[in-house]
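> Pasting the sequence and the predicted coordinates here, then a few questions.
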Amino acid sequence: MPEDRRRTPLSSETAQRVVDLIAPTISHNINVMDEHGTIIACLDPARVGTLHHGAQRVIAERRAVLVTEPGPGTSDRPGANEPLLIDGELRGVVGVTGEPRQVEDLARVVALTVQLLITQEHEQDAVSRRHTEARDLIAALGAGTTRPGDARDRLAAAGLRPPWSLALWTAQAPRPGGSASPPPAAESAAARVNGDGGRRAAVLHGALWLLGSGRVPGTDALGLPAGCRHTSTPGTEDVETLMAHAEESRALCRYPGLLPGPGHPGPWSREVAVAVAHLPRRTLDRMAARTAPLSTAQRRTVTAMASSGSMREAADTVFVHRNTLLQRVDRIRAVTGLDIRRPDHLTTVHMCLYAEAALGVSHISPG
């Protein structure tokens, strides 16, 4: 931040806002001069842009200067002029018009006040700028149109080094239309993250996105409520993999019900969720209707079969005898026309359960 201030000249707009804020509290005119001694803010618009010779002396001698008798042909007025220091660097001059000895102490106080207000505004501008840059970077990664070389350059410019990971949080309940809704306190969480050089965050597509390297902070650490839906990707040093993760996350924001919620009971497949998120809405409706008649026990059977290596393992997962599991499998075939002992049929039924989750009609979380 100090480097930004050294590169950027003192803003006349910022200085004028500060003058307009302070001036009503005192009975004297206030001038703010830039590092060359030119008046950039004043209650008298006619003096803006003119050279202040007293300010030039302050800059040359790096000390306070009292102007008792202005020289002929100048716009100077009697008063006290103080150096304006920001981060220890002389950035300009603050002058208070009046009998010099009477306003000398006041000028010191005013200069300190101007310094504080300008510093605060710079910090607010810097936070706003980082927030905008983070949003633009994350949006570019997920757009699907950014070239890998450009993405790598933008990551480097943001100070983000590999391995990169991407995390996503949404509110537990989607918006009325079914799209993602950012969790409460998402904006404040993003602002805090963007104040640290190691990560970037933005609220985008109805979710809080977090981009960075290293371990992903927990929901509590970000100040988010415990009921958020959340997913994160493993770290990668390949920028195209990161871009793929970003595009996938953007698709998942269309159907936040696909994201695992708090206390998710079983395995969750990002690949299945992403595949379902890309399907047309009518296809989701058709798929969800196919498994709608299934009971909770039958749905859990599908989940167990999809995440197990054998019928015995699946039976143990749902705590039933193998024969009971086979009875459920037969009942699922009678209801859906699909025999989940066949890998292709199991994949279809499993995706149908994810389709239900996407539409918000699932009785259990997809697994």
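Now that the structure is in, tell me what you want to look at. Source: prediction; values computed, not measured. Residues are numbered from 1 along each chain as shown.

> drop to CA atoms for contacts and neighbour counts, all remaining ones
Will do.

> Quick one: neighbours of Arg342, just the number.
Neighbour count of Arg342, defined by other CA atoms under 10 Å: 9.

> repeat for the one 3 residues further on
Taking other CA under 10 Å as the neighbour definition, His345 ends up with a count of 16.

> What strand or helix carries it?
helix 343-359 (DSSP states H and E).

> so what does that helix touch, helix or strand wise?
helix 270-277, helix 281-291, helix 296-306 (3 or more CA pairs under 8 Å, 6 or more residues apart in numbering; DSSP states H and E).

> What are the buried residues along the first one?
Across helix 270-277, burial judged by 16 or more other CA atoms under 10 Å covers 270, 272-274, 276-277.

> any idea which helix or strand carries Arg101?
Counting by DSSP H and E, Arg101 is part of helix 100-143.

> Now do that helix: distance to the chain's middle.
How far helix 100-143 lies from its chain's middle: 20 Å, per CA atoms, centre = their mean, to the nearest Å.

> quick one, strands of the stretch 201-350 of the chain?
Assigned by DSSP state E, counting those that start in this stretch, the stretch 201-350 of the chain shows strands spanning 207-212, 229-232.

> who's in contact with the first one?
By CA atoms under 8 Å, 6 or more residues apart in numbering, the surrounding residues in contact with strand 207-212 are 138, 160-161, 164-171, 180-183, 186-187, 190, 198-203, 253.

> Stretch 213-231 too?
Stretch 213-231 is contacted by residues 160-165, 167-172, 183-186, 189, 198-199, 232, 235, 256, 259-262 when judged by CA under 8 Å, 6+ apart.

> got another, please set it beside the one above:
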Amino acid sequence: MSAPLGSALAQRVVDRISPTLHHNVNVMDAAGLIIASRDASRIGTLHAGAREAAATGKPVVIRPSAERDGMRAGVNCPIELDGAVVGVVGLTGAPDVVMPLADVVVLTIRLLLERDREMDSTALREARDRELLARLVNGGSPSVSLERDLAKGSPSLPGPWRLAAVLDRSSAGPPAHRLPVRSGPVGDLVSRSGRYRSASFQGALWILLAAHDAGALSAAASDSGSVLLLGDTCTGTESLQSSARSLGLLVARPEILPPASAVLHLRELSAELAVACMPRETAGHLAARIADLTDTQRTTLSAFLDAGGSFSEVSRVLYAHRNTIIQRLDRIAEVTQLNPRNAHQALTLRLGLVAARA
């Protein structure tokens, strides 16, 4: 589709090049009306030579002997875009002298029109992606229309899908007041690859991707200071919406996320998701359960729970002897009245650790 030639762009070109030329420059629309000129009195008048050039798609040369009806000696060259004439450039002067100059002006205007059209296309695509992802995260979209929107657009994502959210650990304040995440290796990958649908809002960079395409994203997150939350693999729009809402709850409470990991999988964040859904008073009650533990005891407890109760793994991670680990766990049970070796009581301790991060 050909882009229309507006008077603002045309006058901008005329104002920019006029000081370097000794010839009057006019820019006409496809109907032959002058829409920009160094001679402001001519704007809005009809130029017969330009109308002929627009109609034929060929340059119209006016010799000095043929000057008439306000047409001065010079050339009128059509501006073509996508095979259609969208305007005409006219330069006054000896035709042999001004023809090369007119060609340069035509090329300049065509490049500007193509750039503006590309920018408009990019802005439209970004707006569509933002609307799609916002509907996913905030809910309220019928599955049928959602699946149609996922399949169309660029790139097409027919499924299965994964939704991801990228957070900047250095940002302060609640998500709604943080600057959107766009910089760094993750943002660069998203911008240049063309494989993702993405948008920044609510303090995160949201990325929709094909389920098999998470490897490069994870690698980019590992090389940056960002945190990548990876949603579940979803074969249907209902599960995708559910995964998106869960990610939205975690993005709203970034302080409860594990502090050391660059890539976090939603399937491993059940305790964090549970705390995110709790009333603040309930989370505070859980945090109080471990309030009297020292930093060393909390680190030991977290490592023990993460290792699934494996003493050898905890010893390896903490560089501590097995007997030391056992002594610390016994002391944790004494202080909290909850035994980390008991599965049900370990769950309460896990939730307490998460709640304490807030």
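Structure's in. What do you need? Given the structure is predicted, the values throughout are model-derived calculations rather than measurements.

> quick one on the thing from earlier: need the helices and strands packed on helix 343-359 of structure 1 in JSON lines with distance to Leu21 of structure 1, can you?
Below are these laid out as JSON lines (distance: least, CA to CA, whole Å):
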{"stretch": "helix 270-277", "distance to Leu21 of structure 1": "52"}
{"stretch": "helix 281-291", "distance to Leu21 of structure 1": "55"}
{"stretch": "helix 296-306", "distance to Leu21 of structure 1": "64"}
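
> okay, and stretch 103-121 of structure 2 goes to which residues in structure 1?
Taking TM-score structural alignment as the measure, structure 1 aligns residues 108-126 with stretch 103-121 of structure 2.

> try stretch 233-244 of structure 2
Taken onto structure 1 by TM-score structural alignment, stretch 233-244 of structure 2 occupies residues 235-246 there.

> would Gly95 of structure 1 count as being in a strand?
Yes. If the criterion is DSSP: H, G, I helix; E, B strand; the rest coil, then Gly95 of structure 1 is within a strand.

> Now which residue in structure 2 aligns to it?
Under the alignment (TM-score structural alignment), Gly95 of structure 1 pairs with Gly90 of structure 2.

> burial count for its match?
By other CA under 10 Å, neighbour count at Gly90 of structure 2 equals 33.

> contacting residues for it?
Gly90 of structure 2 is in contact with 25-28, 50, 74-77, 102, counting by CA under 8 Å, 6+ apart.

> again with Ala358 of structure 2
Residues counted as contacts of Ala358 of structure 2 (CA under 8 Å, 6+ apart) are 255-256.

> what about Glu237 of structure 1, distance to Gly214 of structure 1?
12 Å (CA to CA, to the nearest Å).

> Can you check which residues contact both of these two?
Joint contacts of Glu237 of structure 1 and Gly214 (CA under 8 Å, 6+ apart) are 163-164.

> Not counting its neighbours along the chain, what's nearest the aligned residue in structure 2 for Arg57 of structure 1?
Under the alignment (TM-score structural alignment), Arg57 of structure 1 pairs with Glu52 of structure 2. Of all residues not flanking Glu52 of structure 2 in the chain, Val60 sits nearest, at 7.1 Å (CA to CA, 6 or more residues apart in numbering).

> Burial check on the one you found, number of neighbours?
There are 21 residues near Val60 of structure 2, going by other CA under 10 Å.

> Weed out the non-buried ones from the contacts of stretch 213-231 of structure 1.
Buried members of the contacts of stretch 213-231 of structure 1, scored by 16+ other CA under 10 Å, are 160-162, 164-165, 167-172, 183, 186, 189, 199, 232, 235, 256, 259-261.

> If we go by neighbour counts, what in stretch 221-236 of structure 1 is buried?
Neighbour-count burial for stretch 221-236 of structure 1 flags 224, 228-233, 235 (criterion: 16+ other CA under 10 Å).

> Dump these to TSV, plus distance to Leu346 of structure 1.
Below are the buried residues of stretch 221-236 of structure 1 laid out as TSV (distance: CA to CA, whole Å):
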residue	distance to Leu346 of structure 1
Leu224	36
Cys228	29
Arg229	26
His230	26
Thr231	24
Ser232	26
Thr233	26
Gly235	30
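
> ok, of these, which one's closest to Pro45 of structure 1?
Pro45 of structure 1 lies nearest to Leu224 out of the buried residues of stretch 221-236 of structure 1, by CA to CA, at 48.2 Å.

> how much space between the closest one and Val18 of structure 1?
Distance from Leu224 of structure 1 to Val18 of structure 1, counting by CA to CA: 35 Å.

> Arg5 of structure 1 now?
From Arg5 of structure 1 across to Val18 of structure 1, the span is 17 Å (CA to CA).

> ok, those two, which is more surrounded?
Using other CA under 10 Å as the criterion, Arg5 of structure 1 and Val18 rank with Val18 on top: 22 against 17.

> does the more buried one sit in a helix or strand, and which one?
Assessed by DSSP H and E, Val18 of structure 1 sits inside helix 12-22.

> Tell me which residues of that helix come out buried.
For helix 12-22 of structure 1, by 16+ other CA under 10 Å, it's 12, 15-16, 18-19, 22.

> Just put the residues you listed in a markdown table and tack on distance to Thr348 of structure 1.
Below are the buried residues of helix 12-22 of structure 1 laid out as a markdown table (distance: CA to CA, whole Å):
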| residue | distance to Thr348 of structure 1 |
| --- | --- |
| Ser12 | 64 |
| Ala15 | 65 |
| Gln16 | 66 |
| Val18 | 65 |
| Val19 | 68 |
| Ile22 | 69 |
